[in-house]
Each structure stands twice: as structure tokens, then as C-alpha cells.
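Q: need coordinates for the following:
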Amino acid sequence: MTETTTRTAPDSGTEVTLPVHTDQLRLATAGSVDDGKSTLVGRLLHDTKSVLADQLDAVQRASADRGLQTPDLSLLVDGLRAEREQGITIDVAYRYFATPKRSFVLADTPGHVQYTRNTVTGASTAQLAVLLVDARKGVLEQTRRHAAVLALLGVPRLVLAVNKIDMVDYDEATYRRIAEEFTSHATALGYAEGTVVTIPVSALHGDNVVEKSEQTPWYEGPALLEHLESVPVAPDPHDVPFRMPVQYVIRPRTADHPDYRGYAGQVAAGVVAEGDEVVVLPAGVRTRVSKVDTPDGAAPRAAAGRSVTVLLEDDVDISRGDLIAAADSAPTVTDEVDATVCWLAEKPLRPGARVLVKHGTRTVQAIVTELTARFDEQQLSSVETPESLELNEIGRVSLRTSEPLPVDEYAASRRTGSFLVIDPSDGTTLAAGLVGLPLAPLRGESAS
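A: Got it, this is the predicted structure:
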């Protein structure tokens, strides 16, 4: 009997029972409006038999109400009422599905340019991204913008799904032209050979989605699902140095636990074990782990993604916002941060702006001391010392924080190398920030 687990989709609350796999791929979809992202995801869910009967019945009824002869599989993903009415994806829709070879966590992100911030959210933890283009339209401005965002976030592998290939009569020349243009663009963004794959698909009819299509005899590569099942998975952040932002200090002070003092949080990177030497930042105090508690009881070790309570050998002054890290490879503690940001607000960013920076569980005041560069994702060039950053623009900034922060380079540790920029007046998110220089064109490297 196959062991199973139950997952709850964060956007819909639907519980899904999946086989337990040690091999899991986190992926995101992106693309321009009407390129067929939701239909493709719906096709994957439908053809892998990952759809509950009542969900399929609801989609069939909604499709019939629209006068459609066949189910509109995009409705399996577009779960918000506004999305169903408009036929677009607004929020990030998370879906879980599995095959006998691998389990998947998929984030379907919006295509509209004003929802680029949602694309950043969905792709921030992805190990692979499926970027769609319409075979009739080819590579568009939004395609190049999404590719730049994916490169910025360090998503290690891309799949270009040339969708609606049936609408161009399965023409090989059209597919080859689009594939070559996109591959050249992705290479300029820093993607190495072998990390970008292109596949001609028809999400509507299922060509090359789950099974190879007889309509494209000239295509010798795998179907999309076959590629997703076999692509090497980027290593989880277990083999990088331990990092855990402190969320809460636990001191029950009960008769059974009079001296208990634990530090609760989620392991952001690496592994923590009893006896490990750690450092508490930003104070810099060193100590050792005496115990690792979990909701299931004490454990000898815990890896990234696990929520734990860490007990230490010494009585150390620790509060929410501090970071417990591996002592032999601690992050840099600094109040001067150079970072790449994707500006997500209507109000432009200018030098001298006063903001809040949320890093891990700590939020501090900061001032933008300099705009170093603005990246043009269409031309793959940069403008030095721009006057401002506008909505959805990517640029380099220098920040001075009111308190020192323990930061890693984003390329080394996603969780502790990233932060949010927040408007202090109303708490809205202004930007997603990444410490370091993850995007080749912003480093002044050749885009050829």
C-alpha cells in the first residue's frame, strides 16, 4: 500500500491526498495574458487524475453555462470569483499533484503587467518555471520581463512552452523561430546551456503536455510532464549553513517546566542538530544547541522548512527578530545593504526615501541612500544612477538601516538573502529586495 499525505491548498482550502514522495519539484508558471497558463495547468491536473470529482463537475457546469461543448480546464485553477468572471488569473493559485515518479507544488501566477508582484511571490521558491508564449504572437515584452524576474530570483531552470501550436497548424518553422529567440534572451540573462528547454504544446487539446503528440513528428524532445518528472531537482537548502529567524521566545514557567526557555521559528536554511555550535545575531554571542523540539516531540535534528523550538546551553538574551545561525559560517552583519529590487508600487522610488525593511522576522527603518542602476529587461542593458524606479522596474539600490541586519548573498541563501521594502505610512509592500548581484546584465556583463 502506498503511503499518502494530505495537503491543503493555501488559496482554496481544498484538502488533497497525495502519495508520499521524497522527490518533490516546486514549479511556477508565467506568461502574458491569454497565453493559456491556466488551461495548461488545468490540463496537467486533469490528465494526471489530480482533480476531485466535485471540482470537475463544477467546471463542467460552468463551461456549459458559457455555451462550451468541452470543459474549460482553466477553471480548475482560476478559483477566485473575479477570475472566473473575467477569464484571467489575478492571484497566485497553488496546486498540488503527483505522479508515480515525483510530487509537484505548482504556483500559477498572473500574466497582467500590474500583477508582476504576484509573479515574484509565486516564483520566489520555484526550482523550475514554465513560461508560456502564444505561438501566434511569439516572444512579447511581458515574456522578456517575466524571464528577467525569474533570472533575478535565481530560478535555476526554465521551460518555454510554445502554446497554441495547433493555431499555427503545428508549424515547425514558427516553433523554431520562437525557441531560438527566447533561448538567446535567456542565455543573455545568465542561463547556462541545458537549463532552458522549449516544448511545442497545445494546452487545449493536450498535445505534448502529458503525452507526446503525433501532430508534431518533427519534435524529438519530451512531453512537458515527462520533462518535469525527469529534470534534476535543484538541491533543497539543507546543505547550506543553518539559519533560523526567531519568531517567538517560549517561557511557559509552569511547575513542569520552570526553567524552560526556547526559541521558536522556522528553519530557513540548512540543518540544526543537538550539539551544534551557533551564533546569535546581530549580537554575535556564541553558544551550542542543547535540544531541538518539534510539534511531535524532541528530535535529534531538523532541516529547512521545519518549524522548531531550539534550546541553547547558555542563557542568552534573544528576542523576536534575532537570527540563530551556524557559528562557522555566519552571515554578514551590516547596516549598509546593496541590493537588487523589483519595484512593485505605483509611487516611484527616489533617493532619500524613508522605508521599512522586513528581513526574516525583524523589521527596521531604512533610508534609500542611492539608486545605482536601472535594468532594462527588454534591451538587456542598464542605466546608471537613474532618478527613480517606476512600477515593475528592476534596479540596484543602496540602503542604510537603523539597526544592523544579518544578511547573506541571495545566491547563497534565498531566505536570508531576501527582504521586503514596506511603506511606513500604511504598511503596503513597495518592493522585493535581493542582497547581492544575481542578474548578469546588472553586473555589466555582456548580453551576447
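
Q: from now on I want contacts and neighbour counts done on CA atoms only, so please keep to that.
A: OK.

Q: helices or strands up against the longest helix along the chain?
A: Ordering each helix of the chain by length in residues (DSSP state H) puts helix 172-188 first. Counting contacts by 3 or more Cα pairs under 8 Å, 6 or more residues apart in numbering; DSSP states H and E, helix 172-188 is packed against strand 158-163, strand 196-200.

Q: next, the structure of the following sequence, for comparison with the previous one:
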Amino acid sequence: MSSDESQDPAELQMKARILELFLPPHNKKIKEIALLVNRSRSFVYHKLQELVDEGKLERLASGHIKRVLPESQIEGYSDVIKEDFDKYKSIERWIYRMKRDKVKGWAYQVTNLFKICKTLQRVPDHFLAPLEQVEQFMEEFDEKFRKGEAFYIDDKNIKKQKSREDVSIAHFVKAVRSFRQKLGHPIPKGVGGILSVTEETGKYARHKLTDTQRLSGIEFMKNQNEKHGDLFTFHNEVGWRTDTLFQTLAKGKAQFKKKIMEVLDPKTNQKVVCEIFICEGIIEEKQEMAFDKIIMTPEARRVVRKIIKGEKLIEGKADWKAKKEYNENLRRFYKSIGELSDEPDPKKGTKDYYLSEYPSHFIRHSWSHWLMRNCGYNASVVANFGWEDSETLTKIYAKQSIDDLLNIGNCDFCRPATNKDPDVKVFCCLQHAIAYYNQQEPPILNE
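A: As a prediction, this is how the structure comes out:
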């Protein structure tokens, strides 16, 4: 017979209550517990000692009792799907408190902790352990992540995640920090190591290509590799992350709907017949969300027609060699227009560093600025094409300069500015951008 079975049910209930109050998130002192359970402090102290003797708590070398469950008391790992993850009591409390505190993107944080647990085959409560132990867990996760051995979620539940050049571990660390914070185990400020990793928000949010540079890039990339010219054109139009771009095109997943529309030209009071292509349903792995894409420039519409006819922009597998070749040509292009220097070891945080280390992800940043110019600098509209919210867009990807702000209200379709920058096109709304690009090259109505 176990010690629990030999004890009075009322006594077991009292012990369980004392244990609950002693551990996070309550972290009550003995005096406070005594008041809450209506017993003396010595009674509470002796019950805590019994819990130590039973292996339900641990005592430090200093004599103090640790406010964390011993490893042996933590529920063992069992393979779970995402839908069952929030059944853990600690996850339930975490979600409740994030919702209560109106934390933005709380579901994304839960998803990231789930990925960590799946990768390491651990349960959430392991991440409430002492910091030294949690740091070891995250170092192990970081190693697996960089080897491409972490997990992500798709509509079939779980797949292995390939390593990606444009993803850091910062958002996973953020999830662990939030989990501990909301459950009474905050990571103190000033803690170093892997638990101090944060997202580098805003450092590269103003880097972009002008329209003139984008068009010259198409010709440059074609001269390097005909397929890369089309790939660069399409990439600048849809802004997918590198892995999404290559996997989607290599596997022929992209499906396009052609739409014919009319836009009134206020200068002539005549309607401009326009065509656009819409691509739906492609999931960005990092965000685990699908965003619709709109293809409107003449150059990109020509590329889409090639794809529809069965031409592949990515021949063979979308492996690291294919991405490496594309990135090398991008670096050559950036150097040719003076955006990237020959500095062999650029300092982190500089434009040289970003273009050198993340040449293809830079396209996503540039694309976000291009969309802002096309949509009258309306971040709420632009966010629909690739971000969870407009705050993420303007803070991390498309931070606006004074010149951008002064361009608000100008439109190259209906009211061009007199002293405008010849290298960029700006529009008051998306419809006028579509009309402008269709005036450059009229739509093909019968195909």
C-alpha cells in the first residue's frame, strides 16, 4: 500500500492544497499559506517536510525547499497533437492569463512552445525548472533547429522542419519567457546566454529597392540565369520567404485566378480595363498562415502566364544548392548597384550585413515597401498580403521615412507630384496602382 493510500483523504486534500499554494504561480510564504488553510505555521512547515520526504518537493543544499516540482513528479512526455496541447494544466493557465492580459499573438506563442516540446519530447512543466536546466533545454533545441530537426505544424499535423536562413530562434525563446512569466517563474533581466536572445526588430525595416533598381535587377538576373530573372520578378511581386518561394514553385503548388476589373481614371473620366492574377492558399511555414497574393505589374503577369503554361522557375529539387545559386546572383546584383560593398566581414546590424547574410529575405522587406507605395501607405490594407497585423509590418518590415510620409496623397495615376522621385512610383490606393500597371501593358482578355 502506498503512503498516499494509507493517509486520510482530508489530510491528502490538505497536503495537495499546501503544495499548490507553495508552488508557482502562487509562491505563497509559509505564513500566508497558514492563513489561507486556517492552520498554524508549524503545521504547514511539517506538511512541506512530509512532501519533501515523499519526493514531491526537493530541498536545496542551503536547506531551503525548491519551489518547483522534482523531475520525477512531472508528467512524462507522450506524443500529442496540437489540438490536445492546451489540455495541460500549465498551458491552460498560461492561455487564460495571456487572454486576460490581452497579449497580442498569444496563439503564436503557444504554437512555438508546442514545437519546442515536440522537438525535445518534453512536457511544458519542464520549462518551469531552474534556469540552468531550461537553458540546457533551449541550447539543445537551438542545435536541433539549426540542423533542421525541429518540428512545424501543417494541416496534416506534424512534419519535420527544414532549416531556414530567415528564421531565428528568438520567437521560441520569447514563448518560453512568456510561459514562465505568466506562471510565476520570470526570467530576470540581465540573464545572458540563449535565454537572452531577442528578435532584432526594426534594424532592417527601412532597407528596400527602388522601382528603377527592381527593374534593373530583372535584367541583371536574366543575364546571370534566365530562370533567375523570372524568379526575381515573381519574388518581388509576392514577397514569399525563401523556403516558401522555392518549395511552392518547385512542386508546382501555385494556382492563379485571373480577374478582369475596371478602374475609373478621374483625369479622363474613362474606365481602364485591367487584369490581375490572384494566388491563394500558400502557407508561410513560419507564420502557419496563408496569405493571398496579387500579381499586377506587366513583368510579373508575363511570368505568371509562363507558370500557368507549365514552365517551371525552379528546375529539379528546391535544395540548398538552388537557393545558394540564387543568393549568390542576388549578392552580385546588390554589388552592381552599389547597395552592397566588398567588405569581407560586415558588422551585424548594418545594411551590408543584411544584404550579405540574407540576400533573398531582403526581397521580402523591399516588397513590403513596394506594397506600401502601391496602397497609399495604408498599413492595414498591406498587412492582409503577408502579416498577422499592421504593427508587425511597420515595425519590422516597412518602417516609413520622412520622404515616405511626404508622399502620402500623391498618385502617379490620378495626381502625380510635380517634383517627385523618378525612381519610385506611388499611388493613393491599390486600384490606381493596378490601373497604372495595366496602362503600361494592356491586359489579354481572350486567352
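
Q: TM-score for this pair?
A: Here the TM-score for the pair of chains, by TM-score structural alignment, normalised by the length of structure 2, is 0.22; 177 aligned residues with a Cα RMSD of 7.6 Å.

Q: out of the helices and strands packed on helix 172-188 of structure 1, which one sits most buried?
A: strand 158-163 (a mean of 26; mean count of other Cα atoms under 10 Å).

Q: and the helices in the stretch 101-250 of structure 2?
A: 106-120, 131-146, 170-182, 211-224, 226-238, 242-250 (DSSP state H, counting those that start in this stretch).

Q: same check, this time on the stretch 51-200 of structure 1
A: 53-65, 81-86, 116-123, 141-152, 172-188.

Q: which among those is found nearest to Val308 of structure 1?
A: Val308 of structure 1 lies closest to helix 116-123 among those, at 24.3 Å (Cα to Cα).

Q: now do the closest one against helix 141-152, angle only.
A: 40 degrees (axes from the mean of the first three to the mean of the last three Cα atoms, to 10 degrees).

Q: would you format the helices of the stretch 101-250 of structure 2 as JSON lines with mean neighbour count and distance to Arg332 of structure 2 included?
A: Listed next are those as JSON lines, based on neighbours: other Cα atoms under 10 Å; distance: least, Cα to Cα, whole Å:
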{"stretch": "helix 106-120", "mean neighbour count": "21", "distance to Arg332 of structure 2": "36"}
{"stretch": "helix 131-146", "mean neighbour count": "16", "distance to Arg332 of structure 2": "26"}
{"stretch": "helix 170-182", "mean neighbour count": "20", "distance to Arg332 of structure 2": "30"}
{"stretch": "helix 211-224", "mean neighbour count": "17", "distance to Arg332 of structure 2": "9"}
{"stretch": "helix 226-238", "mean neighbour count": "22", "distance to Arg332 of structure 2": "13"}
{"stretch": "helix 242-250", "mean neighbour count": "20", "distance to Arg332 of structure 2": "18"}
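
Q: so can I have JSON lines of these showing distance to His432 of structure 2?
A: Formatted as JSON lines, the helices of the stretch 101-250 of structure 2 follow (distance: least, Cα to Cα, whole Å):
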{"stretch": "helix 106-120", "distance to His432 of structure 2": "35"}
{"stretch": "helix 131-146", "distance to His432 of structure 2": "44"}
{"stretch": "helix 170-182", "distance to His432 of structure 2": "37"}
{"stretch": "helix 211-224", "distance to His432 of structure 2": "16"}
{"stretch": "helix 226-238", "distance to His432 of structure 2": "17"}
{"stretch": "helix 242-250", "distance to His432 of structure 2": "27"}
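
Q: and of those, who's closest to Val37 of structure 2?
A: Of all the helices of the stretch 101-250 of structure 2, helix 170-182 comes closest under Cα to Cα, at 24.4 Å.

Q: re the thing from before, mind putting the helices of the stretch 51-200 of structure 1 in TSV, distance to Ile394 of structure 1 and mean neighbour count included?
A: TSV is the format used below for the helices of the stretch 51-200 of structure 1 (distance: least, Cα to Cα, whole Å; neighbours: other Cα atoms under 10 Å):
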stretch	distance to Ile394 of structure 1	mean neighbour count
helix 53-65	38	14
helix 81-86	28	12
helix 116-123	11	23
helix 141-152	8	22
helix 172-188	16	17
